[in-house]
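>>> Below are the sequence and a predicted model; questions follow.
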Amino acid sequence: MKVFVKGTVQGVGFRPTVYRVANSLGINGYVLNKGSNVEIFLDKREDEFLKALRREIPDNASIDEISLKEEQGKYEGFVILESSEGVKSSLVPPDTATCDECLDEIFDRGNRRYLYPFTNCTNCGARFSLIKDVPYDREKTSMSEFSLCRNCKEEYRDPLNRRFHAQTISCPECGPKYMLYDEEKNAIEGNPIKTFAKFIDDGATGIMKSWGGMHLVCNFEEVGRFREWYRREAKPFAVMMRDLETASEYVYIGEHEEEALRSPQRPVVVLKKSEDKFGVLDGISPGLDTAGIYLPYTALHHIFFHYLKSDGIIMTSANLPGEPMITRNEDAFNLNVDVYLLHNREILNRVDDSVIRFYNDKKFFLRRSRGFVPHKIKVPHRKNVIGVGAEKNVSVSVSTDGELYITQYIGNTSYYPSLEFLASATDHLINLLDIKEISGIGIDLHPRYLTRHFGRDLTERFSAEIFEVQHHWAHAVSLMVDNGVEEPIIALTLDGAGYGTDGSIWGGEILISSFDSFERIGHLEQIPLIGGDAATRDPRRIVFAIFEMLGKNSGYFEEKETDILRNLMKKSPTTSSFGRVLDALSCYLDIGIKRTYDGEPAMRLERYLNAGERKIDFETEVVDDKIVRTLPLFDQLSEYPDKSRKADLAYSFVYALLKKMTEVAIENANANGIRYIGITGGVSYNVPIVKIVEKFVEDGGLEFLTHDQVPNGDGGISIGQNAVAGVRLER
């Protein structure tokens, strides 16, 4: 009997498990990788074998489908055969954190891998970041240039060893090595990791090369100097803590957060700062009551903390402004830090750290990358389609046979290096899936997005049909895909900006959405953006425009500047953006009066929304049956010149605005027989806002949808584009 297994079965110790199960049952036959699936021949006891296999499946493996084919054959014993070419319909697993068994070896003085930073086994380590192609064999990884020593060969060939057929096996004798360099590119003698740790403890800034890229590193005390050097005035930095116990002294960790921090994926988790350590973390995420924390995930990190005195370190992606994370050693020196800890294994696939925050048990992905790619989700079509995303926080989605795969985080594609990364990541995913034909390409409406040009290039390359998908519709559809909902929903799609079908800038939308069409049933009133993008960088301009419309003085500008702004306002673009309303509110309350990174004023506002209560009765109205007015709220806000109650003012304002938007959504849901109302878009990362909307929806007797696997923000746009294009192709 031949058994064909489809799922995550490459690079996870699946064949060794098959071997052990078959031998325990006295079965003769073979197992081999075939494409990205596994083929097994059994001469007897098939039912017992399959039951035992499901019980003993490795932690990182998953079985999606098993098919059987009657076939006779005669074999002596059970063997693992060399891989062969075949259908590529499943992928290697993501990079996963070093397992406990490997950690025990790393810190065992008697073990030959004592303090070896590339220690791994079939259950852990780098996978996606170092693979060229499937089947997953050593020659198709960046470990191919490191020949196995005698001891590693013995482990690799021993069916009872957990490194049996572990393709990335190595040791200090035969594997990659770390080297330490100073700012002049001179090698520094001694133990590279120990010496690097001392440099960091002593206040140096450094670069540390990891599995899927490089990190900039410094201790907490140097954050001011680090910000000045890196020219990041206030953008939050991720922090790697020594261990969970230490992290719990700095942030509050709930049950779901702890599970994520300990998980093999080891994402950065956004957590609320503790009262005791608030001041220590203030320079790391200025003006926010949260910080992004993660735990060591590579053997290197554990060894580094073995030597380090500090509780934790700033550890953020190493890149030039706007460009992707650095992966090549020669490029690292362009950043001009004090010290460089680099290794000699090539990074084939750049993979940034994943970033999540929790809403109850739901994961809100701010960035879905290391540990979570490649990952597949179901889509309501079976077409080969590519969604190319929007402009920022881009990921690409590729679908085939009813399953959609998402690339790693790409970044801001207005920069050419990121656009090159977009192309290479897309090609790599297409190659891993062995897709030869593409039927459709989904792109954004915005005429200036470079992803549109990339999408059109793909259209010509594959002779595919192109589908323009409005930005907020794509958000709404991504929410449907995330929740497995195929019937129409109403979605509050709230973000900073998206190109509307009328050519204006949308961002505070209420949409009835299905996979093949949408209707804009409500939106916030349009507000001028004086100077266009300049207003997003200086929210005082938004407040000025609002107060001009109200016939009031904002008080931010001198008379000469006021005259200039009034003239600019007449020809400025307008927006219905909820994000810009939050920026204006944050600015008016003196919480965030400038933007030094995307979303900063609104992000600073969340701290006050968390602390505020509805103690002020703000009211607004809906005009023309669909326009939710914001100006009356600012008019009422101006009656409270004493801003000492800013938390309650902020909460009461936002509550009133969301109440009116949700009333529009509920009224339309009832009129159209729709049972789901959800929230999506960049604003839906704001937990207090999500809580308010959820309560209104549930009080209205309807079911509430939010995200869990697909990013809320623009990282999820390609999923919506893909689903729309695929469904339209089928229908």
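Happy to help now that I have it.

>>> Could you use CA atoms for every contact and neighbour count after this?
Noted.

>>> where along the stretch 101-250 of the chain do the helices fall?
150-157, 192-201, 223-230, 244-250 (DSSP state H, counting those that start in this stretch).

>>> which parts of the second one are buried?
By 16 or more other Cα atoms under 10 Å, the buried positions in helix 192-201 come out as 192-193, 195-201.

>>> Kindly report the same for the third one.
Buried residues in helix 223-230, counting neighbours by 16+ other Cα under 10 Å, are found at 223, 226-227.

>>> try this one side by side with the last:
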Amino acid sequence: MIGARVAHRIEVRGTVQGVGFRPFVCRLGRGLGLDGCVRNDGGVVVVEAAGSIEAMRALAARLRTDAPAQARVADVRVSALNGSAPATGTGFRVVRSTRRRPAGTGAEVGLIPPDLGTCDRCLTELFDPGDRRYRYAFLNCTDCGPRATIVDALPYDRVRTTMRRFDMCAACAAEYADPADRRFHAEPIACPACGPRLAWHATDHGPAAGGHGADALAAAEALIRRGGVVALKGLGGYQLVCDATDEAAVARLRIRKHRPAKPFAVMVSGLGAARRLAHVSAAEAALLTSVARPIVLLAPRPERPTAGSVAPGVPRIGLFLPNTPLHHLLLADLARPLVVTSGNVSDEPIAIDDADARRRLAGLADGFLGHDRVIRSRYDDSVARVVAGRPSLVRRARGYSPEPIGLPVAAPEPLLAVGGQLKHTFTVARDGTAIVGPHTGDLEQQATMEAFEANLARLSRVVGVTPRVVAHDLHPGYLSTRYAAALPVRGRIGVQHHHAHVASCAAEHGVTGRYIGVAYDGLGLGDDGTLWGGEVLVADLVSYRRVARFGRAPLPGGAAAVRRPARMALGYLFGGEPLDERSRAAVLRAAAPFLGRLPEREVATVRRMVAQGVNCPVASSAGRLFDAVAALLGLRDDATYEGEAAVALEALAGGHPAAPELPWRLVTRDDLIVYDPTATLLALLEALRDGTDPGLLAAGFHATVAAVTVALCAEVAARERLRTVCLSGGVMQNQSLVETVVAGLSGAGLEPLVNERVPGNDGGISYGQAAVAAARIRMDARG
């Protein structure tokens, strides 16, 4: 009957807290003439409303279609409202939150919204002299500001964030309570009268001037103008900031941070400033200006005004836009690009605690620009790029984590995936929801391991996932594997490293059937006890079968060969897999100039090590082959960070986009198709000896690996009747390589997929482990 009154309870699941969802529902309910209320209930938004049938139908539909931009509505459940319905004419309002479960025990996965970059309306206020928040470094609204970094517990309310220590002034309280105001229930709401404030702290070798508020900001800016380094307390941790155009300042930061060559990220004031430093496509501009505000890897302009030591010898420069009002103020006042990098010594976790930051960063910074808002969770800056026209994450952290990612096969019970060893992340999952924790770093450092354990304990508690099963890498020496072995859980699931890589790509694209997986990376333990890294698999989410690989070579000295690409090159020359003995002898002759420029003692020692098999584990690694080629071309004999040699090789190849392939061949060994790199290395060395441009050879090597990959996939696809190809692994972060491979596979009639929402490097391993573990548990449950 038209006009009949009904009363419903509506539960909304997804990322619906910290994104202005309750204010949106309140305005929607009032606009539809409904009576009732909305509240947070654990990790769920609950609406209890009464009104006409038409209005209630519209409410349920518009909760999905009209939701705030940063909300992710996963499910809307409508049921009859038990008990008394809201009385006619009582209106619609936001009411106090409730908790449907004790933390860590309930049936719902609580979802924490990621931090949001400053919105345009707040930015207008920031620079409006007539606004009461003019130049206030902590302004925010329901559309922007801190979220994940300040949350203590769910449901997301001010009393359960680190903002609870700041009592709202009358003006802020009025905005917070006004449904028509965009700060209605903006939990981090603040102003100069009642909110956090800046503070300046000088180091022993920095200026003593400073104070609080505007004076603190002025002291920091003066120091940067004079070439100093400032430790700035950002959203998810401390950052080190200096003038990106000052060569002496950047060089000083490199020395202090123990980071001799790895590129620094540069923050610029806006798109116009970014375009003065790099080429920016429409897709890259959209990524730069997205609310996540990631560092975006861009092709640099040769005439850019930044110091040469900002990003030496790399094919792309990392640029990002200000993500907080404080960063906006710095960029506007200083009117120059700034190096903004993690507040740590290289490989340590970033500092978040004030006392810890002053202790650890005292030798790196000339002064500290801090504040009194506590950072509860550590979130480094995210790194992204555009691949084949689509955004793809290289490091998933601030702005993206802990936003949930779906699992194509739901986990029947709560599980934890502990990831690998490098570029570490972890994933907690239950049902169809996976939450990838923020980038932690390399677990080889004790401090990083402690940060991982603290992040995991806190995130598990807040989202309410107590794992009963843990998934881990097969490598027994990984600290994450050892951690998994010590956990008091019902079960443990070992997941092979490269299966996890390709599964991470398949899972995020919703692939549940069989596919071809291409995993190119540095090293991972194979199921045969050797080290893998150049693999083609036929896989699904439960299992895999290795069908092709790269030719093997020894790593003289093990990890020493990773740090010294010249050693890796010697491994290929003296001990490459004997797939073609005649070519191998020719390779040694052609390598005479390379051998002649290395220390004679090192060459002799490595030759003996390889001959005797002493500390020379063999690997079928694409990453190590890139390292070897970089050394043979004279680019890098030593690497100061992971992937440095391969990055230099890609940069050198950049000037020759149409280089011809070098010779290559495929052979069959033990029912596997094997790429024998011997012919490729021989042609490269002979051409180099004959005076061919090394850049042309670097580009030709890239073209060769791409052609080999397409050929391998085409043969496997025909044999196995498959079309989908999932490309993953750290080597696939080589932009030139992956885009050439994607184009080649598409041209061959195949469907290439690359990682987008989780990194293709080891930062995506934990998500892949979770997807595999969930599928295996489900299969076992079905018998």
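Structure received. Predicted model, so just to flag it, every value in this text is computed and none were measured.

>>> The longest helix along the second structure vs the first structure, mean deviation?
In the second structure, with assignment by DSSP state H, the single longest helix is helix 694-720. Here the mean offset of helix 694-720 of the second structure against the first structure after fitting is 2.3 Å, by mean Cα distance after the TM-score superposition for the first structure.

>>> What's the first helix or strand after that helix?
strand 724-728 (DSSP states H and E).

>>> In the first structure, which residue range corresponds to that following strand?
Under TM-score structural alignment, the counterpart of strand 724-728 of the second structure in the first structure spans residues 676-680.

>>> And the contacts of that stretch?
When contacts are defined by Cα atoms under 8 Å, 6 or more residues apart in numbering, stretch 676-680 of the first structure is touched by residues 475-476, 479, 488-494, 665-666, 669, 690, 693, 697, 702-707, 712-713.

>>> Tell me the gap between it and the middle of its chain.
20 Å (Cα atoms, centre = their mean, to the nearest Å).

>>> With the second structure overlaid, how far apart is it on average?
Looks like 1.6 Å for stretch 676-680 of the first structure (mean Cα distance after the TM-score superposition for the first structure).

>>> just to revisit the earlier point, turn the buried residues of helix 223-230 of the first structure into CSV, columns for distance to residue 414 of the first structure.
Below are the buried residues of helix 223-230 of the first structure laid out as CSV (distance: Cα to Cα, whole Å):
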residue, distance to residue 414 of the first structure
223, 28
226, 26
227, 24
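
>>> Quick check: the aligned residue for residue 179 of the second structure in the first structure?
Checking TM-score structural alignment: residue 179 of the second structure goes with residue 159.

>>> show me the residues around the residue lying closest to its match once chain neighbours are set aside that make contact.
Closest residue in space to residue 159 of the first structure, ignoring its immediate chain neighbours: residue 16 at 6.5 Å, by Cα to Cα, 6 or more residues apart in numbering. Contact partners of residue 16 of the first structure, counting by Cα under 8 Å, 6+ apart, are 80, 159, 164-165.

>>> Same question for residue 723 of the first structure.
Per Cα under 8 Å, 6+ apart, neighbours of residue 723 of the first structure: 379-381, 477-478, 481, 515.

>>> How many residues are close by residue 465 of the first structure?
17 (other Cα atoms under 10 Å).
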